[in-house]
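[1] Here's a sequence, model it:
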Amino acid sequence: MSESAPSRSAAGDRTTPAEGDPAPAGDDPLSRRPATDGFAAGDTPDMQAPDTAAGPTVRLLLETADVDPPVVGWLEAMLRELAVRAGVRGGELTVLAVDDAKMSEMHEQYAGVPGTTDVLTFDLSDDVGPTPNGPAVVEGDIVVCLDEARRQADARGHAPRVEALLYALHGLLHLLGEDDHDEQAYQRMHAREDQLLQAVGLGAVFGRQGEAS
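    Next comes the predicted model:
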């Protein structure tokens, strides 16, 4: 769970680093500027209590069969709450849920890596993430693979939609400037994921991968 291509290119696969050319600009929002590099150690914003008057707009586009229980309706609400807790106060996130075939196509197109992956993140904002001392506005597209979520959820003993939410949260943290390019950053980013997921009552979702092996 540690792939992040060079700055302004797709940040994706949370397991294996990969290099790819920057994604070209285009009319399709998913072909525009992908996620950026991150804060220095210790610069991540403090987790905030939910504020129902703030937060980004979150849309989900489902391009494959839903999981059971469904992600539709649930993932948007959960990701918005996670975003608010992470310090996001505005903007727009679009989550595209796809199957292996579509993810494999996008993975090779944007990261230069054949085969499927779990998540790709595209930063559509004009800024390079938030400051650590103030609220953030995010604009981005996050692509999650529901086929991969099903496989990992079966192995790790939780619902596929919880696994898919982990992928979406990983993408959100990339948009907020987090990275997992090296071991220290990897551990910090995934600890942050589990901290946020525990705060919304889902437990340490990423941490379960060690328990299931």
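[2] contacts, neighbours, all on C-alpha from now
    Fine.
[3] got a list of what the residue nearest the centre of the chain touches?
    Against the mean C-alpha coordinate of the chain, by Cα atoms, centre = their mean, the closest residue is G171 at 1.7 Å. Listed by Cα atoms under 8 Å, 6 or more residues apart in numbering, the contact set of G171 reads 11-12, 119-121, 142.
[4] check which helix or strand covers it.
    Assignment of secondary structure by DSSP states H and E places G171 within helix 160-175.
[5] ok now that helix, how far from the chain's centre?
    Between the mean C-alpha location of helix 160-175 and the chain-wide mean there is a distance of 4 Å, by Cα atoms, centre = their mean, to the nearest Å.
[6] now the helix or strand just after that helix against helix 160-175, angle please.
    Going down the chain from helix 160-175, the next helix or strand is helix 183-199, by DSSP H and E. Taking axes from the mean of the first three to the mean of the last three Cα atoms, to 10 degrees, one finds helix 183-199 and helix 160-175 inclined to each other by 130 degrees.
[7] helices or strands up against helix 183-199?
    Packing contacts for helix 183-199, counted by 3 or more Cα pairs under 8 Å, 6 or more residues apart in numbering; DSSP states H and E, involve helix 74-85, helix 160-175.
[8] Pick the most buried one from those helices.
    Ranked by mean neighbour count, these are led by helix 160-175 with a mean of 26 (mean count of other Cα atoms under 10 Å).
[9] Strands of the chain, start to end?
    Secondary structure of the chain by DSSP state E: the strands cover 2-4, 11-14, 57-62, 88-98, 119-123, 136-145.
[10] Summarise which helices and strands the first one is packed against.
    Meaning strand 2-4. strand 11-14.
[11] one more to line up against the first:
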Amino acid sequence: MPASSRVRVARVEIEVQRAITAGGPSDDCLQTWAEAAMCVPGRSLLLRYVDAEESRALNCTYRGRDKPTNVLSFPFELPPGVDDSHLGDLVICVPVVEAEAEAQGKSIEAHHAHMVIHGLLHLQGHDHESDDEATRMESLEIEILRQLGYDNPYE
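    A predicted model of the protein is given here:
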């Protein structure tokens, strides 16, 4: 059974599920990162930390890619006429994030921060399908991470 906790932040309520035995950032870090990236107050979010097997299965099912990935964003889509504060779910694969951090010469904490912020921006409607969208989204990520004391993740 995964560990689960709730963190209340001024702008977002986070449910954290840890379906892994080790790894992933502390709830305090998540609180800080979510607060920095959240544009709309009063929303809720599910953050699930998983192993490579669960990430691969979800990535295959929802994106048609049979491999684990660093972060998956699942926006919550309300039926017409229903009002709810749930923004969506983020699924972050700890082994992939940690391997990427090592390969890119980044701290594990900084890369986790980047993945949380990246995923939250997706849940808030940002994307990187076109060059212009990618430039705007990356600029937001860089600025939020800079405000938190992290280096530009794209350098």
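[12] circling back to that earlier point, which of the contacts of G171 of structure 1 are conserved in structure 2?
    Counting by both residues aligned by TM-score structural alignment, their matches' Cα atoms under 8 Å, the members of those that carry over to structure 2 are 119-121, 142.
[13] Any of those buried? List them.
    119-121, 142 (16 or more other Cα atoms under 10 Å).
[14] Looks like V138 of structure 1 contacts T94 (just checking).
    No - in this structure, V138 of structure 1 is not within contact of T94 by Cα atoms under 8 Å, at 10.6 Å.
[15] Which of those two has more residues huddled nearby?
    V138 (27 against 20; other Cα atoms under 10 Å).
[16] Quickly note the distance from the more buried one to P56 of structure 1.
    The gap separating V138 of structure 1 from P56 of structure 1 is 7 Å, by Cα to Cα, to the nearest Å.
[17] Find residues that contact each of the two.
    By Cα under 8 Å, 6+ apart, the residues touching both V138 of structure 1 and P56 are 88, 90-93.
[18] Setting aside sequence neighbours, what's the nearest residue to the aligned partner of P114 of structure 1 in structure 2?
    When structure 2 is aligned by TM-score structural alignment, P114 of structure 1 is paired with D66. Distances taken as Cα to Cα, 6 or more residues apart in numbering put C60 closest to D66 of structure 2, at 4.6 Å, once the chain neighbours are dropped.
[19] can you pull the contacts of P75 of structure 2?
    87-89, 123.
[20] and if you look at E102 of structure 2?
    I108.
[21] What's it aligned with over in structure 1?
    Using TM-score structural alignment, E102 of structure 2 pairs with D154 in structure 1.
[22] D131 of structure 2 too?
    In structure 1, D131 of structure 2 lands on E183 (TM-score structural alignment).
[23] That match and E163 of structure 1, how far apart?
    For E183 of structure 1 relative to E163 of structure 1 (Cα to Cα), the value is 22 Å.
[24] And S125 of structure 1, by the same measure?
    Distance of S125 of structure 1 to E163 of structure 1, computed by Cα to Cα: 26 Å.
[25] for V143 of structure 1, same thing?
    13 Å.
[26] Please apply the same query to G140 of structure 1.
    20 Å.
[27] neighbours around the nearest residue to A204 of structure 1 once chain neighbours are set aside, how many?
    Nearest residue to A204 of structure 1, sequence neighbours excluded (Cα to Cα, 6+ apart): D194, at 4.5 Å. Here the number of neighbours of D194 of structure 1 (other Cα under 10 Å) works out to 20.
[28] give me every residue that touches the counterpart of D194 of structure 1 in structure 2.
    The alignment partner of D194 of structure 1 in structure 2, by TM-score structural alignment, is I142. I142 of structure 2 makes contacts with 151-153, as judged by Cα under 8 Å, 6+ apart.
[29] Try it again at 10 Å.
    Listed by Cα atoms under 10 Å, 6 or more residues apart in numbering, the contact set of I142 of structure 2 reads 114, 117-118, 148, 150-154.
[30] And those, which two are furthest apart?
    L148 and Y154 (15.7 Å; Cα to Cα).
[31] ok, how many other residues are close to the aligned partner of R89 of structure 1 in structure 2?
    Aligned by TM-score structural alignment, R89 of structure 1 pairs with P41 of structure 2. By other Cα under 10 Å, 13 other residues sit near P41 of structure 2.
[32] try the one 3 residues further on
    A count of nearby residues for S44 of structure 2, using other Cα under 10 Å, gives 19.
[33] measure it to P25 of structure 2 for me?
    For S44 of structure 2, the distance to P25 of structure 2 - Cα to Cα - is 19 Å.
[34] next one: L140 of structure 2
    21 Å.
[35] Appreciated, that's everything.
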